[in-house]
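S.K.: this one's structure only:
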């Protein structure tokens, strides 16, 4: 299955969580910390820490708890420069 992350094509497997597909494709920096702008990504991998959040259709979701879907448009919460 193919989806995009910040407009870059990424492939995933049916039933796989977004976080796994993103990590496998080398996308480790999913958001910026609000305090210091530091890189954040996967940490607990079970939906408790909120470190892996991304935006899908305007909604912030935990990438470790959201399944890959064909054509999904995923956006990081990184501050654009």
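M.R.: Now that the structure is in, tell me what you want to look at. This is a predicted model, so every value here is computed, not measured.
S.K.: only C-alpha atoms for contact and neighbour calcs from this point on.
M.R.: Fine.
S.K.: which residue ranges form the helices in the chain?
M.R.: For the chain, applying DSSP state H gives helices covering 18-24.
S.K.: what ranges does it have for its strands?
M.R.: Ranges of strands within the chain are 2-5, 8-11, 31-32, 39-40, 53-56, 59-62, 73-75, based on DSSP state E.
S.K.: another one to put next to it:
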């Protein structure tokens, strides 16, 4: 299945979470903190810490560790809070 990450076509597997697909492509951070701009990625992996937030299909603050990919999803790294 095909998705895009920051505009780059990426192949993902059915049932894979956004976080798993990003890690598989070698990406370890996909969000910056609002204060300080520090890189964040997968931390707890169970949806508790909210460190793995991304924008999916234009919707901000999606937990990458919880969201299962769908064919055609557009993933964008998140800069700070995009509420």
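M.R.: Good, I have the coordinates. Quick caveat: nothing in here was measured; it's all calculated off a predicted structure.
S.K.: follow-up on the earlier one: tell me which of the strands of the first structure lies nearest to residue 24 of the first structure.
M.R.: strand 8-11 (9.3 Å; CA to CA).
S.K.: which residues are in contact with the closest one?
M.R.: 1-4, 21-22, 25 (CA atoms under 8 Å, 6 or more residues apart in numbering).
S.K.: would you mind listing the buried residues in it?
M.R.: In terms of neighbour count (16 or more other CA atoms under 10 Å), strand 8-11 of the first structure has its buried residues at 10-11.
S.K.: what about it, how far off from the second structure?
M.R.: By mean CA distance after the TM-score superposition for the first structure, the fitted strand 8-11 of the first structure averages 1.4 Å away from its aligned residues in the second structure.
S.K.: right, and residue 77 of the second structure touches residue 55 too?
M.R.: Yes: Residue 77 of the second structure lies in contact with residue 55 (CA atoms under 8 Å); the separation is 6.3 Å.
S.K.: residue 5 of the first structure and residue 52 of the first structure, how far apart?
M.R.: 13 Å (CA to CA, to the nearest Å).
S.K.: so between those two, which is more surrounded?
M.R.: residue 52 (27 against 19; other CA atoms under 10 Å).
S.K.: for the more buried one, give me its contacts.
M.R.: 19, 30-31, 40-43, 62-64.
S.K.: and the residues you listed, which of them are buried?
M.R.: Members of those classed as buried by 16+ other CA under 10 Å are 19, 30-31, 40-42, 62-64.
S.K.: let's have the residues you listed in JSON lines, adding distance to residue 72 of the first structure.
M.R.: Below are those laid out as JSON lines (distance: CA to CA, whole Å):
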{"residue": "19", "distance to residue 72 of the first structure": "13"}
{"residue": "30", "distance to residue 72 of the first structure": "16"}
{"residue": "31", "distance to residue 72 of the first structure": "18"}
{"residue": "40", "distance to residue 72 of the first structure": "22"}
{"residue": "41", "distance to residue 72 of the first structure": "19"}
{"residue": "42", "distance to residue 72 of the first structure": "19"}
{"residue": "62", "distance to residue 72 of the first structure": "15"}
{"residue": "63", "distance to residue 72 of the first structure": "12"}
{"residue": "64", "distance to residue 72 of the first structure": "15"}
